[in-house]
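>>> coordinates for the following, if possible.
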Amino acid sequence: MGNMFKSLKMAVVGALAALTITTVATAQILTVDDERVEREAAAYKDFNLQTAELRQNILQLRQFITRGGVVEQQLADLEKRKAIIGNDKYEEEKRKLESQYVQAQQALSQLEYTFDKLRQEAMVQVERARQPVIRALLNDRKAQVIMLKRLVLGSAAGIDVTTEFIEKLDAELPTVSLNMPQKADDAAAPAQGEGQ
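From the prediction side, this is the model:
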């Protein structure tokens, strides 16, 4: 009877220990949907608003110089008109198009470099703001780890803190300050004007 009582006691203690470990493990891990944060957080939206024109210029330049783009279409059109306009005029217009292509490539390269620098500036600010938010969430929820939701195969209800994370991040960093260079817009303007 004593052994049976000991075995029952050990089984109950083991079950309670397993239950406690499971509960503690669940409570110590939180998840954040980083894709949703990038879509909904104020700092990311502000960055997108501030760089909208720059991104539009990049897109236009890419459409101008890509395969099947404006330059290629204009060259094909010029090739069709070669017999009508003559060889000298054809060569002159072809050189102009090639020059516009090179200028557009250079402007695109400069704009992409500028955009990358601005994105890095914004990410530094966001990362600085995220750290106190992460610490506050860990402290408030008495958790030890916050994982990206896309890395988690499954999760229990209550461990996703994305909404709270976004709210705290918005309070910490509602906008990003970017050093928007004027030259980036001016560099793109001539190439776009000539290509349209």
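
>>> can we go C-alpha only for contacts and neighbour counts from here?
Fine.

>>> helix or strand for residue 121, which one?
Following DSSP states H and E, one finds residue 121 within helix 87-141.

>>> next: residue 154.
Counting by DSSP H and E, residue 154 is found in no helix or strand.

>>> hmm, back to that, next helix or strand past the helix holding residue 121?
Past helix 87-141, further along toward the C-terminus, the next helix or strand under DSSP H and E is strand 145-148.

>>> what's that next one in contact with?
Outside of strand 145-148, the residues within contact range by CA atoms under 8 Å, 6 or more residues apart in numbering are 28-34, 134, 138.

>>> could you also give me the structure for this second sequence? I'd like to compare it with the first:
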Amino acid sequence: MRNIATKLIQAVTGLALATSITVSAAADILIIDQERVQREAAAFKDFDLQTAKIRDAIIALRQRTSPDGFWDQTAVQFQQRMVAELDDLEKRKSIIGNDAYETERQTKEATFQTEGQQMRQQLQNETNQLRQLELYFDNLRREAQTQVERARSPLLREILKERGAEIIMRKSLALETASGLDVTTEFIERLDDSLPTVTLTLLQQAADTGEATDEVPVSPEGQ
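Model prediction:
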């Protein structure tokens, strides 16, 4: 009986010690929800606001130049119209005669060739515009990210020092967290105070030179 009691005491003591170690280790690690920071922090909202027209233009161009997009559909309609008109001409050949037939056929083929070249050129122009805008947007995003990084590092160090913790990790990397370890709200509040807006010099330069970088001319529907 005494041995059983001794083992029970040892087991309870070991469990308490293990729990103490686990809690102590957990207290050294804090959690931040980066996705929530990107949704709610003022700097990210300001970036989204400043670049809204650029993003809209990129989305519109992607839809137009994508497979089954506007230009794919236009090409199919063009092909169908060309075949229908040439078939109709072929049916009228015996009525209008060879000379009139050849003249009309050559005229139609030249017209279709010109129209096809114009369509391909318009598609190429919009594809180039899309690439330029995507590169431009990436440069703006990197500029904003640099400013956020500079503001974020000292804020994280402050939180670590105040909490007596050693590590701050992304919430997405943690399988499970204990209450009191998530410092996302506190971090967002400090980041908002430190960096309420971001400065996008490329946008400012474009505005100063009068370049409409956020407006991409696209061909009207049906052309």
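
>>> report the buried members of the contacts of strand 145-148 of the first structure.
In terms of neighbour count (16 or more other CA atoms under 10 Å), the buried residues within the contacts of strand 145-148 of the first structure are 29-34, 134, 138.

>>> could I get those as TSV with secondary structure and distance to residue 106 of the first structure?
Below are these laid out as TSV (DSSP: H, G, I helix; E, B strand; the rest coil; distance: CA to CA, whole Å):
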residue	secondary structure	distance to residue 106 of the first structure
29	strand	48
30	strand	46
31	strand	43
32	strand	40
33	coil	37
34	helix	34
134	helix	41
138	helix	47
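
>>> and the closest residue to residue 104 of the first structure other than its chain neighbours, how far from residue 143 of the first structure?
What sits nearest to residue 104 of the first structure in space, not counting adjacent residues and going by CA to CA, 6 or more residues apart in numbering, is residue 191, at 5.0 Å. Using CA to CA, to the nearest Å, one gets 54 Å for the distance from residue 191 of the first structure to residue 143 of the first structure.

>>> who's more crowded, those two?
When residue 191 of the first structure is set against residue 143 and neighbours are counted by other CA atoms under 10 Å, the residue ahead is residue 191, at 23 against 18.

>>> what's the angle between the helix or strand containing the more buried one and helix 87-141?
Taking DSSP H and E as the definition, residue 191 of the first structure sits inside helix 182-195. If you take axes from the mean of the first three to the mean of the last three CA atoms, to 10 degrees, helix 182-195 of the first structure sits at 140 degrees to helix 87-141.

>>> hang on, residue 178 of the first structure in a helix?
No: when classified by DSSP: H, G, I helix; E, B strand; the rest coil, residue 178 of the first structure is found to be coil rather than part of a helix.

>>> contacts only, for it.
Contact analysis of residue 178 of the first structure by CA under 8 Å, 6+ apart lists 118, 121-122.

>>> that one maps to what in the second structure?
Taking TM-score structural alignment as the alignment basis, one finds that residue 178 of the first structure is matched in the second structure by residue 200.

>>> one more: residue 162 of the first structure?
In the second structure, the residue paired with residue 162 of the first structure according to TM-score structural alignment is residue 184.

>>> nearest residue to its match in space, please, no chain neighbours.
With CA to CA, 6+ apart as the criterion, residue 184 of the second structure has its nearest non-adjacent residue at 4.7 Å, and that residue is residue 32.

>>> shouldn't that neighbour be in contact with residue 182?
Yes: counting by CA atoms under 8 Å, residue 32 of the second structure touches residue 182, with 5.8 Å between them.

>>> could you tell me how many residues sit around residue 179 of the first structure?
Counted with other CA under 10 Å, the neighbours of residue 179 of the first structure add up to 11.

>>> likewise residue 110 of the second structure?
Neighbour count of residue 110 of the second structure, defined by other CA under 10 Å: 12.

>>> report the separation between it and residue 189 of the second structure.
Using CA to CA, we find residue 110 of the second structure at a distance of 66 Å from residue 189 of the second structure.

>>> and for residue 64 of the second structure?
Here the distance between residue 64 of the second structure and residue 189 of the second structure works out to 41 Å (CA to CA).

>>> the two - which one has more neighbours?
Counted by other CA under 10 Å, residue 64 of the second structure and residue 189 do not tie: residue 64 has more neighbours, with 21 against 15.

>>> what helix or strand is the more buried one located in?
Per DSSP H and E: helix 52-65 holds residue 64 of the second structure.

>>> distance from the chain centre to the helix or strand following that helix, please.
Counting by DSSP H and E, the next helix or strand C-terminal to helix 52-65 of the second structure is helix 70-91. Distance of helix 70-91 of the second structure from its chain centroid, counting by CA atoms, centre = their mean, to the nearest Å, is 37 Å.

>>> what lies in contact with helix 70-91 of the second structure?
63-66, 101, 104-105, 108, 112, 123, 221-222.

>>> also stretch 50-66 of the first structure?
Where contact means CA under 8 Å, 6+ apart, the residues beyond stretch 50-66 of the first structure that reach it are 69-72, 101, 104-105, 107-108, 111-112, 115, 184-185, 188, 191-192, 195.

>>> pull out the buried positions in it.
When neighbours are counted by 16+ other CA under 10 Å, the buried residues of stretch 50-66 of the first structure are found to be 50-51, 54-55, 57-58, 60-62, 64-65.

>>> quick revisit: quick check: the farthest pair among the contacts of helix 70-91 of the second structure?
Comparing all pairs in those by CA to CA, the longest separation belongs to 63 and 101, at 40.4 Å.
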